[in-house]
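*Asks:* model this:
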Amino acid sequence: MSERRETRSIGPDERRARLAVRHRLAGSARAGTAEEVAGALVALHATDPATVFLAAGARLAAGRDPVAEVERALYEERTLTRMHGMRHTVFVVPSVLAAVVHSSTADAASARERATLVRHLAAGSDYDEAWLAETERQVLAELAARGEATGTELGAAVPRLRAQFVYGVGTNQEGPQSVSSRILRVLGMEGRIARGRPQGGWTSSRFRWSLLPAHEDLPPAEARAELVRHWLAAYGPATEADLKWWTGWKVTDVRRALAALEAEPVALEEGPGFVLPDDLEPVPPLDEPWAALLPALDPTAMGWQSRDWYLDPAHRAPLFDRSGNIGPTVWWNGRIVGGWAQRADGEIVWRLFSDADVDAGAGRGNGPAAGLGTGLGKDAVRAVEAEAARLAAWVGDVRVTPRFRTPLERELSA
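*Replies:* Sure, this is the predicted structure:
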């Protein structure tokens, strides 16, 4: 009989040391390319287009232009792909992982989305599946001829996209709805078309659409195990609940993927967790203080369901909206210690939390006076100031307003 190995405990300090390096946040760990950033985080939240660029900018080494770097990868070389993925959310993922995300997550979601659209069309119009299939054929043919097109341009070229149906028949939500956005959404979720370069700048969500080559169909269980392997390498240790929340899968699928990987159990403050089999060696404390200004919906801030090891529960209210979306955050040595925003004149403003914030729930201003009294000290304030200056330098004249506004972000930007 083999000797039973004692379960290793991994505390918050070690988790923060892992996060600093693996998420490319410590100065010495910063990345040289947008692909490296996306690969380190598995997927960049892309519901708000600005998040992709701001998340990359916070992690790229000095001298790299975040806008040019992300646009090169997304639109020129296509080594990054914008697609629907976990929790029905739009992400930017390394293109080499696109098939894994499709087969593990997006395919099942797109099948449900298509079935829902067919049901709504049947209830609120005379359009059937044959009509839908012909409309999609015309859209794909138009994109093949054009190369890329906006939704408006496709609507002008394919009259069927201008058709409407009655949504929510017999409910208090009943009303006319265009088929255009629904059809493009289904085709996007199925990986047949993708959002390309937008009209306007990098904060715009008015995307052009283009065709995607057919993705490889992987066995779903195999794809789920592969996605979890990448995720645990970046976010481990983590709990079943963390992984279930991040993926949106059933708990049985999470457990099967962990079992397929032979993930090693570890003990965390919040309960049992897991790491990859080759990731049990202790990670020493990072002898490098670091600060970061991360955007709303940043993958690090949104990476785990249980966040007490990097966010004081008393500071949640000002940082999240009512749907659970996190706003812009200030980090110091692996903890969220405040929030930031951009004002209408372009100034980057920030505030570090103090005990008074528990009652106030929001803050104002930035600078040393706002940081002192928090127990963080002048080094933290100077580091945050440097990060704010770095962010302001590359953002330039662009104004960034998060799609999901949070109490502290609203307060600071006012």
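*Asks:* CA atoms for contacts and neighbours, from now on please.
*Replies:* Fine.
*Asks:* Against residue 56, how distant is the most centrally placed residue in the chain?
*Replies:* Centre of the chain computed as the mean C-alpha position; nearest residue by Cα atoms, centre = their mean is residue 45, 1.8 Å away. Residue 45 sits 11 Å away from residue 56, going by Cα to Cα, to the nearest Å.
*Asks:* want to put them side by side, so please do this one too:
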Amino acid sequence: MHVIDDAQRRVRLGRRHLLAPSGRVSSAVAVADAVVALHATDAATVFLSTCARLSEAAVETVERALYEDVSLVRLLSMRNTLFTVPAGLAPCVAASNAHAVAAKERRSLLKHLRDDGNGLDGEWLTTTEREVLAALAARGPATGIELSAAVPALRTKITIFPGKKQEAVQGVATRVLRVLAADGRIRRDRPRGSWTSSQFRWTVSEPWPARHPAEAQAELTRRWLHSYGPATEADLKWWTGWNLGQVRKALTASGAEEVGLQNGTTGWVAAGDAGPEPEVEPWAALLPSLDPSAMGWADRGFHLPAGHRAALFDRAGNIGPTVWWNGEIVGGWAQHANGEPVWRLLSDIGRDATTAIEAEASRLSAWVKDIRVTPRFRTPLERELTA
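*Replies:* Down below sits the predicted model:
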């Protein structure tokens, strides 16, 4: 079996994830296409991940793709997580992941409505959804607060987990809007405030064209293996949230080929993609919390030294901002109160690498300006650096 070692995997990461300077592109869509999907749980991550890979980093480039051209779209999809993907890939992601997530979200909300005991049911939800869509059609993009003012049903409170230790009272507005968005009937529009804000306006959308789920899973697997291969079954299972049976069927249907990995396990690459990757020039990167290059695999041993994990991850397993050198995570970074990047190296990488990291920090400062980004998921090193 052909073996792809860790050094070659790091070369692939640098080239295919557009992190080497020679690989940078001018289009936000091209960035998302290269990494398949950008984590969007934290609004700032989409901008930071994209601009790290643009030849000319600019907030306006990303905003234009998200809100004017709508060539990048957000979907609640893999692992029940919010991602931003190219509009052309959205039907595939919807059929392979998002539709199942939407059905689960709807079942969960209906259960909470029934358990509340106030007579709320599926008919109530259908009527409320219709009123939300009518309000958006009449007034244009609106925040959840504005929609709650226009649609009284959204101001309804329900008790979730009644009689249990985790019992709580919550409003239904967020849950109803989440279900509508998961179904593809509304989408997030421009936020209130800056590009770091998660207070989005909502606007009417159209559900994505239907695709056969198994075919969509095979296509998504091909795309993912090109960007992240070689990778294991466990990596694909973790990234997609599929069960092992779905993973194995998708690998077979995609035509994936087996290869050996340096640690002795079996990996997979896209059909015909087992050959050597051309070398890239030395590169450094400052990537944000939840960047796809750090979150693409369940086993990140080929680019993340085990001793760095405690400083760079929160208790839930979310990775914070990272410093990279030639395909390996070598430290973490944060911002001072004025927005200037500050970092700490966890590996001894030499003066040339440090100079390259300094240049990337300057490039980051030039487009972030005085905006202060605080990751939603705080990690030990990020907290220390901002203290």
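*Asks:* After superposing, what score do the chains get?
*Replies:* Once superposed, chain against chain, the TM-score is 0.98 (TM-score structural alignment, normalised by the length of structure 2); 385 aligned residues with a Cα RMSD of 0.9 Å.
*Asks:* which position in structure 2 aligns with the residue nearest to the centre of structure 1?
*Replies:* Under the alignment by TM-score structural alignment, residue 45 of structure 1 pairs with residue 39 in structure 2.
*Asks:* How about residue 99 of structure 1?
*Replies:* Match for residue 99 of structure 1 (TM-score structural alignment): residue 91.
*Asks:* Excluding chain neighbours, give the residue nearest to the corresponding residue of structure 2 for residue 343 of structure 1 in space.
*Replies:* Matched to structure 2 by TM-score structural alignment, residue 343 of structure 1 sits across from residue 336. Residue nearest to residue 336 of structure 2 in three dimensions, not counting chain neighbours: residue 386, with 5.9 Å by Cα to Cα, 6 or more residues apart in numbering.
*Asks:* list the contacts for the alignment partner in structure 1 of residue 78 of structure 2?
*Replies:* When structure 1 is aligned by TM-score structural alignment, residue 78 of structure 2 is paired with residue 86. By Cα atoms under 8 Å, 6 or more residues apart in numbering, the contact list for residue 86 of structure 1 reads 101, 105, 106, 246, 247, 248.
*Asks:* Strands of structure 2, residue ranges please.
*Replies:* 3-4, 38-39, 72-76, 82-86, 157-160, 168-171, 186-191, 200-204, 257-261, 266-269, 284-287, 322-325, 328-335, 341-345 (DSSP state E).
*Asks:* from these, which stretch is densest packed?
*Replies:* Across those, averaging neighbours per residue (mean count of other Cα atoms under 10 Å) puts strand 284-287 on top, at a mean of 27.
*Asks:* quick one: residue 289 of structure 1 and residue 247 of structure 1, what's the gap?
*Replies:* 31 Å.
*Asks:* on that earlier part again, right, and the residue nearest to residue 336 of structure 2 touches residue 338 too?
*Replies:* No: Residue 386 of structure 2 lies out of contact with residue 338 (Cα atoms under 8 Å); the separation is 10.8 Å.
*Asks:* the more surrounded of the two?
*Replies:* residue 386 (15 against 10; other Cα atoms under 10 Å).
*Asks:* and the more buried one, what does it touch?
*Replies:* By Cα under 8 Å, 6+ apart, the neighbours of residue 386 of structure 2 are 334, 335, 336, 337.
*Asks:* Give the equivalent position in structure 1 for it.
*Replies:* In structure 1, residue 386 of structure 2 lines up with residue 413, judged by TM-score structural alignment.
*Asks:* Helices of the stretch 201-350 of structure 1, start to end?
*Replies:* 220-235, 240-247, 251-261, 316-319 (DSSP state H, counting those that start in this stretch).
*Asks:* now the stretch 1-150 of structure 2
*Replies:* 6-16, 28-35, 43-51, 59-63, 90-93, 99-116, 122-139, 144-150.
*Asks:* Any chance of these in CSV with distance to residue 300 of structure 2 and mean neighbour count as columns?
*Replies:* CSV is the format used below for these (distance: least, Cα to Cα, whole Å; neighbours: other Cα atoms under 10 Å):
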stretch, distance to residue 300 of structure 2, mean neighbour count
helix 6-16, 10, 21
helix 28-35, 16, 23
helix 43-51, 18, 25
helix 59-63, 28, 17
helix 90-93, 24, 24
helix 99-116, 26, 18
helix 122-139, 42, 15
helix 144-150, 38, 17
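*Asks:* Residue 287 of structure 2: which of those helices is closest?
*Replies:* helix 43-51 (6.2 Å; Cα to Cα).
*Asks:* I'd like to know how far the closest residue in space to residue 410 of structure 1 that isn't next to it in sequence sits from residue 160 of structure 1.
*Replies:* Spatial nearest neighbour of residue 410 of structure 1, excluding adjacent residues (Cα to Cα, 6+ apart): residue 341 at 7.9 Å. Look at residue 341 of structure 1 and residue 160 of structure 1: by Cα to Cα, they are 43 Å apart.
*Asks:* Check residue 84 of structure 1 too.
*Replies:* Counting by Cα to Cα - residue 84 of structure 1 and residue 160 of structure 1 are separated by 24 Å.
*Asks:* for the residue of structure 1 sitting at the aligned position of residue 169 of structure 2, what are its contacts?
*Replies:* Correspondence of residue 169 of structure 2 to structure 1, assessed by TM-score structural alignment: residue 176. By Cα under 8 Å, 6+ apart, the contact set of residue 176 of structure 1 is 164, 165, 166, 167.
*Asks:* One more pass at 10 Å, please.
*Replies:* For residue 176 of structure 1, the contacting residues are 124, 163, 164, 165, 166, 167, 168, 169, by Cα atoms under 10 Å, 6 or more residues apart in numbering.
*Asks:* Would you enumerate the residues in contact with the nearest residue to the match of residue 45 of structure 1 once chain neighbours are set aside?
*Replies:* Leaving aside its chain neighbours, residue 39 of structure 2 sits nearest to residue 83 (4.7 Å; criterion: Cα to Cα, 6+ apart). Counting by Cα under 10 Å, 6+ apart, residue 83 of structure 2 touches 36-42, 46, 73-77, 93.
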